[in-house]
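Student: Return a 3D structure for these sequence lines:
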Amino acid sequence: MSPQAETPAGVVRGRRDSFGELYRAIPYAAAPHGPGRFRPPAPHPGWSGVRDGTGPSPTAPQPVRDFGRLDMNPYFGPGWVRGEEYLTVDVRTPAADDGKRPVLVFVHGGGFVTGSTRAALYDGRAFARDGVVLVTVNYRLGVPGFLDLEDAPANRGLLDVLAALGWVRDTVAVFGGDPDNVTVFGQSAGATLTGALLATPQAKGLFRRAIIQSGSGTGAFTPEQAARVTAAAASALGIESTAEAFGEIPDERFLEILPALAGLDLRTETASDPLAGLSPFSLVLPVQPADGLLGGDVDLLIGTTTEEGNLYGAANPGELGETLFGAGTARMARAHARSSDGRTYVYSFGYRSTALDGRLGAAHTVELPFVFDVADEPWLHGDAGLLGPDPAPDGLAARMHGAWVAFAKTGDPGWGEYDAVEFFG
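Tutor: Down below sits the predicted model:
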């Protein structure tokens, strides 16, 4: 018999396997459509009867990303799967009981324009196997999620993540999780969003720990930079730069104008482009997250891969990786250690993938198969696979995944606390 969980919004049916139970496509907010795409997330009205949670949800509108020979589908997922009700979470749990297990909430990456809970890399079987409840989150992307408009709330994608964390607080106990032991973690854009939560007053009390994987504590746009993107988007669409005008435009047109936004010069007299031209969207904040941390007692685990920029095939990948990820990570680690009563831990991931004839190396995203303990999956190997033709090294996934599990359970990944001199000089 299929398992069922009774949430405050209604009963949801999942499926059971040897790893535990999986509940998919559970809405944490009302579907954003029309002008509502530019409003704060609204409470979901709930449902009667039993909701089918055995299949995946639609995804946020997003473009196709092409990395040439490298198969990045396990990272990006299937792309845009149409349907309005995509503000959803998937829940992997050992059992929907009263177990009060530690909870990990994952915020995916994708440059603020792509990604979803449907990506194969985010399979939570290993977390459920190891006694952790994993919640993965969809949020608004691109123009609806992050275009800055004077008559709309800023950072709507971040507001979605906040709403999802509120859902976790109110609902995860139904799925065997402990709402008082929540760790939010993200990678790339998801990591930058996670860092911003540490500087967001509304996030206080929603989580106990945070993990920032290959993000940046200095990745936010200034209002002036965001205004350039908004002006370019309005010009490409031939409309005024208001939420009312954008609310009438179909999502297809937002994707069609993305090439017109790529490569905008966002340098100003006071700021460089914090994303080095890799995305026209980011958070829009008066100060960088690393400079606006709220303190408190949230424990932080933060780090990067050693060759982040290799994923992008840039002529200067080392400089790109250091500018975009390394410097912002170092600044966030230092700021957290200074301002927080929580512990700070730093990692550096150096395993070199043999993909692309050995050139990919320890690139952006390569740590994810090890965090989720799926590094032996055949779809990550071969000539086009993210990890290349060679098998994953014995024991590395167990060590890295185990460190994430230990951090979620106890706040200690298994090594010493942060030392600025040791890690960043």
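
Student: Going by C-alpha atoms from here, please, whenever you check contacts or count neighbours.
Tutor: Will do.

Student: quick one, helices of the protein?
Tutor: 73-76, 125-129, 142-146, 156-171, 189-197, 223-237, 243-246, 251-256, 258-261, 317-321, 327-339, 368-371, 396-410, 420-424 (DSSP state H).

Student: and the ones you listed as CSV, adding mean neighbour count?
Tutor: What follows is these, written out as CSV (neighbours: other CA atoms under 10 Å):
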stretch, mean neighbour count
helix 73-76, 21
helix 125-129, 21
helix 142-146, 26
helix 156-171, 22
helix 189-197, 28
helix 223-237, 19
helix 243-246, 18
helix 251-256, 15
helix 258-261, 16
helix 317-321, 18
helix 327-339, 21
helix 368-371, 22
helix 396-410, 20
helix 420-424, 11
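
Student: Would you reformat those as CSV and include distance to Gly177?
Tutor: What follows is those, written out as CSV (distance: least, CA to CA, whole Å):
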stretch, distance to Gly177
helix 73-76, 26
helix 125-129, 11
helix 142-146, 29
helix 156-171, 9
helix 189-197, 20
helix 223-237, 38
helix 243-246, 38
helix 251-256, 36
helix 258-261, 39
helix 317-321, 36
helix 327-339, 27
helix 368-371, 20
helix 396-410, 12
helix 420-424, 34
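
Student: out of these, nearest to Arg51?
Tutor: With CA to CA as the measure, helix 156-171 is the member of these nearest Arg51 (15.5 Å).

Student: Can you give the contact residues for the closest one?
Tutor: With contact meaning CA atoms under 8 Å, 6 or more residues apart in numbering, helix 156-171 is reached by 7-8, 28-29, 38-41, 87, 89, 105, 107, 137, 139-141, 144-146, 179-180, 193, 202-203, 206-207, 283.

Student: of the residues you listed, buried ones?
Tutor: 7, 28-29, 38-41, 87, 89, 105, 107, 137, 139-141, 144-146, 179-180, 193, 203, 206-207, 283 (16 or more other CA atoms under 10 Å).

Student: Proceed likewise with the subsequent sequence, for comparison:
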Amino acid sequence: MEAIVETRHGRVHGTAVGGVCSFLGIPYAAPPVGALRLRPPRPAPRWSGVRDATVLGPEPPQPRFPRDDPMGLLFDPAEMGDDCLNLNVWTPDPGAAGLPVMVWSPGGAFHFSSGGSYDGSRFARDGVVCVTINWRTGADGFLYFGEGDDGADLGLLDHVAALEWVQEEIAAFGGDPARVTVFGESAGAMCIGDLLSMPRAEGLFRRAVLQSGAAHQVVPAAEAARIGARLAEVLGVPATREAVARVPVERLLEAQAQIDAEVLSSPDPARWGTEVVASTMPFHPVVDGDVLPAPPIDRITAGAGGDVDVLVGTNADDWRFGPVLGGFVDQVTEDALAGPVEVYGSWSTAAFGLTAETALRHYRAVDPARSPGDVLAAVMTDWWVRVPALRLADAHTSGSGATYAYEFAWPSPILGGRLGACHALEIPFVFDTLDLRTRQMMGGALGEDPPQELAETMHRAWIRFATDGYPGWPRYDLDRRSVMRFDLAPSVVEDPYAAECALWEGVR
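Tutor: Coordinates of the predicted model:
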């Protein structure tokens, strides 16, 4: 069946199936091409007639996921194209009013962004208007040339533009612009941590869910400017935004890939900066002094975003994803852990600010059977997401908004269970889409019989949080630090990672 909605930019027609209406590929900003390439988002133009919203719109420039992914872990049905700043909406009833709204920011290591990889229909089935967005990544979204560059952090400004669209248009789809929850995973969650701190995002959302990402992954301006200069050098153009904007998209992606390879092959902190070497992400949010006035966690500690309700958490074995699927978890040795960054790169604990002796002693005290590769995966989990999430929770407790914390602990059964409860595995549970199998992100890691009851429990908790700010367990506070652990038998645990937070004090 067909569904038609009148927006301020024109009418759109979507699809109505089983009590859920979907509207795909709606532009929230003008196509970032021509004079708008590598520039902040501008309002989308109006259209006449009725716009087709039954198929996904194009996604921003980015490397391609492998289409023949043998494990069925990655799912991206969209194609790159000019009109890429678009979003998708699922609603139970466009004629309704006052429904809670959830806006999803997809992850992808600041290399990828595809709102079309996620199906929001189950949220709509359960009374929520769900929106998934595209945003610019890589050099396209985070190129920076230093002081005076007025195009910093375009990927974050895309989020702001999408949320402004939600404020203006979501009532036409049955949603309440005063009841907006942003939620995201990995780089998407890190962007939400940034939004909590950004003056330009104030008032655009009431609640926030950060899944395996917090408010720490940012690049100092000087380091980002050096990377921008190197990109221009690789391209053979002047180090200006205008010059790079004239480079064909595919050539820019090739140059970006070259710099990625240079960071991995020669991880010199003096050249790239410590944050880039540890994260291996040359292009991600920049503390430019304007879009991001200061490191986000510092601003949150000082009270920014304090009136927003926050739910933040990680997966128990978050960063095992890379070492296991990358094939190097069994290649890491104790000598590699103790090696200099310039030789071993991210195999060295020094890249993350810990000595190998300290890391081995701490993580083997938790589990003496851990191999050097297991220790590295635990170090990466804590550096990337666990400790940042807990520090964000600590910082946010001083505000008027509620703070809640969670951990997803159900382990993937594939590869003999070696992935554990790895990065992104929680997404099909949150979206309640286990039945989509490999037609969703991480579907191939679910195995033959994933626990549907756990999906229903998590999905319901996210909806409760978006609806009234209470997911169903005690608030996180500095006395008890309560964390809901989602597994076959969900339970609340208190301060489960006190030792890890103490280990990383002054380091991360």
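
Student: How alike are these chains, TM-score-wise?
Tutor: Here the TM-score for the pair of chains, by TM-score structural alignment, normalised by the length of structure 1, is 0.93; 417 aligned residues with a CA RMSD of 2.1 Å.

Student: follow-up on the earlier one: quick one: closest of the helices of structure 1 to Ser214 of structure 1.
Tutor: In terms of CA to CA, the element of these nearest to Ser214 of structure 1 is helix 189-197, at 6.6 Å.

Student: helices or strands up against the closest one?
Tutor: strand 101-107, strand 177-187, strand 209-213 (3 or more CA pairs under 8 Å, 6 or more residues apart in numbering; DSSP states H and E).

Student: Mind putting those strands into CSV with distance to Asp52 of structure 1?
Tutor: Below are these laid out as CSV (distance: least, CA to CA, whole Å):
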stretch, distance to Asp52 of structure 1
strand 101-107, 22
strand 177-187, 21
strand 209-213, 31
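
Student: between those, which gets nearest to Asp151 of structure 1?
Tutor: Of all those, strand 101-107 comes closest under CA to CA, at 26.6 Å.

Student: Where in structure 2 does that closest one fall?
Tutor: Residues 99-105 of structure 2 are matched to strand 101-107 of structure 1 when aligned by TM-score structural alignment.

Student: which one of the helices and strands packed on helix 189-197 of structure 1 lies closest to Trp415 of structure 1?
Tutor: strand 209-213 (14.9 Å).

Student: any residues touching that closest one, and which ones?
Tutor: 182-188, 191-192, 194-195, 298-304, 408, 411.

Student: rerun at 7 Å
Tutor: Strand 209-213 of structure 1 is contacted by residues 182-188, 191, 194-195, 298-304 when judged by CA atoms under 7 Å, 6 or more residues apart in numbering.

Student: What range does that strand cover in structure 2?
Tutor: Under TM-score structural alignment, the match for strand 209-213 of structure 1 is residues 207-211.

Student: Now that stretch on structure 1. Mean distance?
Tutor: Mean deviation of stretch 207-211 of structure 2 relative to structure 1 after superposition (mean CA distance after the TM-score superposition for structure 1): 0.4 Å.

Student: ok, the residue most central in space within structure 2 to Ser265 of structure 2 distance?
Tutor: Most central in structure 2 under CA atoms, centre = their mean is Gly188, positioned 1.9 Å from the mean C-alpha point. Here the distance between Gly188 of structure 2 and Ser265 of structure 2 works out to 27 Å (CA to CA, to the nearest Å).

Student: what's the answer for Gly174 of structure 2, then?
Tutor: 51 Å.

Student: aligned partner of Ala466 of structure 2 in structure 1?
Tutor: Matched to structure 1 by TM-score structural alignment, Ala466 of structure 2 sits across from Ala408.

Student: Run through the residues that contact its match.
Tutor: Counted by CA under 7 Å, 6+ apart, Ala408 of structure 1 has contacts 102, 104, 183.

Student: quick one: which of the residues you listed is nearest to Gly131 of structure 1?
Tutor: Pro102 (7.6 Å).

Student: Span of stretch 109-119 of structure 2 from start to end?
Tutor: End residues of stretch 109-119 of structure 2 are separated by 20 Å (CA to CA).

Student: Tell me how many other residues crowd Thr268 of structure 1.
Tutor: 11 (other CA atoms under 10 Å).

Student: cool, the one 4 residues further on as well?
Tutor: Ser272 of structure 1 has 14 neighbouring residues, counting by other CA under 10 Å.

Student: Map Ser272 of structure 1 onto structure 2.
Tutor: Match for Ser272 of structure 1 (TM-score structural alignment): Thr274.

Student: what about Thr433 of structure 2, distance to Pro451 of structure 2?
Tutor: Applying CA to CA to Thr433 of structure 2 and Pro451 of structure 2 gives a distance of 11 Å.

Student: same check, this time on Ala29 of structure 2
Tutor: 39 Å.
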